[in-house]
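>>> Structural data only, the sequence is not supplied:
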């Protein structure tokens, strides 16, 4: 019987702790995706500028 209260408290603690890290993980994941998207857009913009300079020099 001593195992049952431990399991119940572990489930309750897991539920409470499980929800909080999931929210933190979600925010950090969103932050990572946002910064990766921003970096990717900057890279593509730089590449587009480089291509337009090369095309202008050829014409």
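That came through, no problem. As the structure is a prediction and not an experimental result, all values here were calculated from the model.

>>> C-alpha only now, for contacts and for neighbours.
OK.

>>> the helices in the protein, which residues?
3-58 (DSSP state H).

>>> Geometrically speaking, which residue is the centre of the protein?
By Cα atoms, centre = their mean, the chain has its centre lying nearest to residue 29, at 2.0 Å.

>>> and that one, how far is that from residue 17?
18 Å (Cα to Cα, to the nearest Å).

>>> if we can go back for a sec, how near is the residue nearest to the centre of the chain to residue 12?
Taking Cα to Cα, one finds residue 29 at 25 Å from residue 12.

>>> dropping in the other structure now:
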């Protein structure tokens, strides 16, 4: 084996890692979009821009 083969062998795993990362990002983005759509659909009319409060307040 020559040094040339070694360089090509190392480039391929980096490429496959990049492809995996791209696929994971695309999947995550699709999931987040679907979640946002579901939340918007479940939200009553007139509460378009408000998020439910998650902070604990003492009254």
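Now that the structure is in, tell me what you want to look at. Only a predicted model underlies this, so the values are computations on that prediction, with no experimental measurement involved.

>>> Got a TM-score for the pair?
The TM-score (TM-score structural alignment, normalised by the length of structure 1) is 0.64; 45 aligned residues with a Cα RMSD of 1.8 Å.

>>> before we move on, back to that, for the residue nearest to the centre of structure 1, what is the corresponding residue in structure 2?
Mapped onto structure 2 by TM-score structural alignment, residue 29 of structure 1 lines up with residue 15.

>>> Could you measure from that match over to residue 27 of structure 2?
With Cα to Cα as the criterion, residue 15 of structure 2 and residue 27 of structure 2 are 18 Å apart.

>>> and if you look at residue 6 of structure 2?
On the measure of Cα to Cα, residue 6 of structure 2 and residue 27 of structure 2 end up 32 Å apart.

>>> And residue 16 of structure 2, by the same measure?
16 Å.

>>> tally of neighbours for residue 43 of structure 2?
Neighbour count of residue 43 of structure 2, defined by other Cα atoms under 10 Å: 13.

>>> Need the counterpart of it in structure 1.
By TM-score structural alignment, residue 43 of structure 2 lines up with residue 57.

>>> so how far is stretch 4-18 of structure 2 from its chain's centroid?
Mean-position distance between stretch 4-18 of structure 2 and its chain equals 25 Å (Cα atoms, centre = their mean, to the nearest Å).

>>> That concludes my questions; thank you for your assistance.
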